[in-house]
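Participant: heads up, no residue letters with this:
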């Protein structure tokens, strides 16, 4: 009979656990996956697929325990998820089910018991809503793709390829790698890189001012995106480097900070054995730039790509930086290095196909980003479209971010038309400097 096993939590899990305790709201670290299943659903096959998925991935049956000031992963033996008929609410109205879904995804998962709650609602014999509500300690963005793909394959009866490492094995490998001489080498390299950088200032404002703040989101269309992709290719960079360089230029133009630094979320799957492993691999790293008015935007983009490449190859999580480097200065003193977070994600938006069923994602409201960081900027890259989103913590509204969406859209147009433009000759330098 399989027994419960205990392993030390990974470096990232320890930080996330602290964030959950001290900076999270009730469902702040929930990562729900919700689908509407239209068609004749085989509940027995779905239940068996869920159970097989949980057996395959230890992270989906891993609880967490604090003992002697050490956070432990407690891996439980495989067991049925209990997707039984009593979890199916026959005759429930759609609004009632959607309200129940919102309540489910917004309530805290007791990670001491396990990371996964599963709910299935029945609207009709051919209409169901499935929710896999998973704690962030057990999954990340890549994990969601793995879970969806493998659940669909298991439901259809397909055989899955052999699994790679389990998450606990990777966590042990990471601990060995982030220790001793290698850790000292990384800390020295990052300390040298961060000597003169500054984190952009965030300022507290009244609730009324925060509520009437700018409308920052922006959507770049196919013409703009294809033009920016050509620009990136010309300097051997990716679209992430383009958006990052644009953001650095905005910070320079609005604050005068010539060597800005922002945190960014990176995927830590630096071993091929964990390419399809479910678990929390993401971590925050620091990206910095040196911005000048006479600098061509293409040079800034190339430098941003070099910064991304360095961070990927030398990915020291922020909380492992030496204390002297963990709070970066500004004109008014030291600031948290994760106050400002900039991320760029690629969304392939490929539909999940269940045998004989039509699947639609069910959106849920998760007010959580502002619980973690002071300011987060996220660019989501879709085929032919780039969507920029801007999230502030309550009562935080940096003046330099006013008109974010419009600025990025105009700057994108200028870069497509004049790729050789210098930073100071763009919209930023011409009309928006030092607000």
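Facilitator: On my side now, so go ahead. The shown structure was predicted, so the numbers you read here are calculated from the model rather than taken from an experiment.
Participant: only C-alpha atoms for contact and neighbour calcs from this point on.
Facilitator: Noted.
Participant: can you tell me what sits against the strand or helix carrying residue 149?
Facilitator: Assigned by DSSP states H and E, residue 149 falls within helix 141-156. Taking Cα atoms under 8 Å, 6 or more residues apart in numbering as the criterion, the residues outside helix 141-156 that touch it are 33, 45-46, 48-50, 52-53, 159-160, 276-280, 352-355.
Participant: at 7 Å what do you get?
Facilitator: With contacts defined as Cα atoms under 7 Å, 6 or more residues apart in numbering, helix 141-156 is touched by 45-46, 49-50, 53, 276-279, 352-355.
Participant: equivalent analysis for stretch 256-271, please.
Facilitator: With Cα under 7 Å, 6+ apart, stretch 256-271 has contacts from 196-200, 248, 251-252, 275, 281-292, 337-338, 340-343, 434.
Participant: could you do stretch 40-60 as well?
Facilitator: When contacts are defined by Cα under 7 Å, 6+ apart, stretch 40-60 is touched by residues 61, 75, 78, 80-81, 83, 115-116, 125-126, 138, 151, 154-155, 166-167, 278-279, 357.
Participant: what do you get for stretch 71-81?
Facilitator: For stretch 71-81, the surrounding residues in contact (Cα under 7 Å, 6+ apart) are 2-9, 14, 51, 54-55, 58, 61-66.
Participant: rerun that using 8 Å as the cut-off
Facilitator: When contacts are taken as Cα under 8 Å, 6+ apart, the neighbours of stretch 71-81 outside the stretch itself are 2-9, 14, 47, 50-51, 54-55, 58-59, 61-66, 118, 168.
Participant: tell me how far that stretch lies from the chain's centre.
Facilitator: On the basis of Cα atoms, centre = their mean, to the nearest Å, stretch 71-81 sits 25 Å off its chain's mean C-alpha point.
Participant: buried stuff in that stretch?
Facilitator: With burial defined by 16 or more other Cα atoms under 10 Å, the residues of stretch 71-81 counted as buried are 71, 72, 73, 74, 75, 76, 78, 81.
Participant: put this next to the first one:
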């Protein structure tokens, strides 16, 4: 292995993928929105060595050209322009003094929600918010430049670089990259123009024709133009329920995500009364040759749910599993899915294995410091409701991200509680009709019945 060095003397221009072009359009519609702000944060105890961290950030930006890219539109054509890392490898440091944990979390959240100037400063930021005895590092991106795997890649490489500079003082030894995001764009263009791509688009038409997007009941009227303002309600799933979901999925011969999306479809059916509807699942289009590339490798796939008067939960879950398999096999081809208002995705925290999962589940030592995961809101307000399930080694975390123009916080809190209760009952009684699954706990049901004078 050799240390990767990049010395760009002239900016390099690249075309955008179809997904990136869609994100650019959304950005131009609401440039001040944080709906497509991605990224993650980690807490260092004690705070990191500032010169070492500065060098580590610079090394990561040098390694991944997407992090030193800007996006510029000329004559209706948007191009990605790769610049020298010295223009984009700045580490911003914010001293918070003796701020308490609440103030720290608010400061990190505010930094994560700052809008991106994609044509000026680019789609990446590194912010260190420090107190006397610890500090939180935010590594943020606009979604146009990254996906979930990219976030783990950025953090993995940051950890490697920090340890290298803290130890020997020399840079990390990384394998040189033999492919880049521009190669992915070229492969996508070839697929779209091919007979195989045409067959994939025909499949998507067969899924979506005749179905309506799910329409949740709203707390407030939909505004004429969306503001893309959102918030998140998240809960760590209790360990017994996590085990129950995994065991039920194994018995049914499906993935835990198929079980969860089936339960979510039941919840949507119960909330809306719709019997035939679609929702969207963002799916990775990343292939082996792009395993080390930071970029936006995502295409949404459509999953359709149909409910009869007594459709059993097993049938809903089995159908969801089949559609997920069929959709993933065709996810590489982008298609016109139209506007969607509800989505669901699952992010395995162990996708890179080793220390990355340990950071999420516990903490690890990095260059003489302890580093642990720090929850930070991201990707809020993209649609009416987006559900993200993060899977750790022994845990599941469910986040409901919602449009604050449409919903009150109490509504989403209740909906998340209903989802977890329904998921538990689906694992326990999978052969029951979907309409008979419990959505509230037994004690809450008793209270509601008492309020209604039903006993």
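Facilitator: Cool, got the structure. These figures come from a predicted structure and were not determined experimentally.
Participant: TM between them?
Facilitator: Structural agreement between the two chains, given as a TM-score (TM-score structural alignment, normalised by the length of structure 1), stands at 0.81; 403 aligned residues with a Cα RMSD of 3.3 Å.
Participant: so where in structure 2 does the helix holding residue 149 of structure 1 end up aligned?
Facilitator: Following TM-score structural alignment, the partner segment of helix 141-156 of structure 1 in structure 2 covers residues 148-163.
Participant: mean per-residue distance, the matching stretch versus structure 1.
Facilitator: Here stretch 148-163 of structure 2 is compared with structure 1 after superposition; its mean distance to the aligned residues, by mean Cα distance after the TM-score superposition for structure 1, is 1.1 Å.
Participant: among the contacts of helix 141-156 of structure 1, which one has the most neighbours?
Facilitator: Ranked by the number of neighbours (other Cα atoms under 10 Å), those place residue 279 first, at 28 neighbours.
Participant: can you map out the strands along the stretch 1-150 of structure 1?
Facilitator: Per DSSP state E, counting those that start in this stretch, the stretch 1-150 of structure 1 carries strands over the ranges 5-8, 30-38, 62-67, 70-75, 116-124, 127-135.
Participant: so what corresponds to residue 275 of structure 1 in structure 2?
Facilitator: Residue 275 of structure 1 maps onto residue 291 in structure 2, with residues paired by TM-score structural alignment.
Participant: any idea how far its match is from residue 181 of structure 2?
Facilitator: The spacing between residue 291 of structure 2 and residue 181 of structure 2, counted by Cα to Cα, to the nearest Å, is 11 Å.
Participant: which of those two has more neighbours?
Facilitator: For residue 291 of structure 2 against residue 181, the residue with the higher neighbour count under other Cα under 10 Å is residue 181, and the figures read 23 against 14.
Participant: the more buried one matches what in structure 1?
Facilitator: Taking TM-score structural alignment, the alignment pairs residue 181 of structure 2 with residue 167 from structure 1.
Participant: one more: residue 302 of structure 2?
Facilitator: Checking with TM-score structural alignment, residue 302 of structure 2 has residue 286 as its match.
Participant: thought its match was touching residue 318?
Facilitator: Yes: assessed by Cα atoms under 8 Å, residue 286 of structure 1 is found in contact with residue 318 at 6.9 Å.
Participant: comparing those two, which residue is more hemmed in?
Facilitator: Set side by side, residue 286 of structure 1 and residue 318 show unequal neighbour counts under other Cα under 10 Å, the larger going to residue 286 at 24 against 20.
Participant: burial of the spatially closest residue to the more buried one that is not a sequence neighbour, as a residue count?
Facilitator: Spatially, and ignoring its direct neighbours in sequence, residue 286 of structure 1 is nearest to residue 263 (4.4 Å; Cα to Cα, 6 or more residues apart in numbering). When counting by other Cα under 10 Å, one arrives at 21 neighbours for residue 263 of structure 1.
Participant: looking at structure 2, name the residue matched to residue 263 of structure 1.
Facilitator: Using TM-score structural alignment as the criterion, residue 263 of structure 1 maps onto residue 280 of structure 2.
Participant: its match: which element?
Facilitator: When elements are defined using DSSP H and E, residue 280 of structure 2 is found to belong to strand 276-284.
Participant: average offset of the very next helix or strand once past that strand relative to structure 1?
Facilitator: If you walk from strand 276-284 of structure 2 toward the C-terminus, the next helix or strand you reach (DSSP H and E) is strand 298-306. Here strand 298-306 of structure 2, set against structure 1 after superposition, deviates by a mean of 1.7 Å using mean Cα distance after the TM-score superposition for structure 1.
Participant: and for strand 298-306 of structure 2, what are the contacting residues?
Facilitator: So strand 298-306 of structure 2 is contacted by 19, 147, 204, 207-208, 211, 265, 275-286, 316, 319-320, 323-324, 327-328, 331-334, 337 (Cα under 8 Å, 6+ apart).
Participant: which residue in structure 2 lines up with residue 411 of structure 1?
Facilitator: With TM-score structural alignment as the criterion, residue 411 of structure 1 matches residue 422.
Participant: relative to residue 236 of structure 2, how far out is that match?
Facilitator: Residue 422 of structure 2 sits 16 Å away from residue 236 of structure 2, taking Cα to Cα as the criterion.
Participant: more crowded one of those two?
Facilitator: residue 422 (24 against 13).
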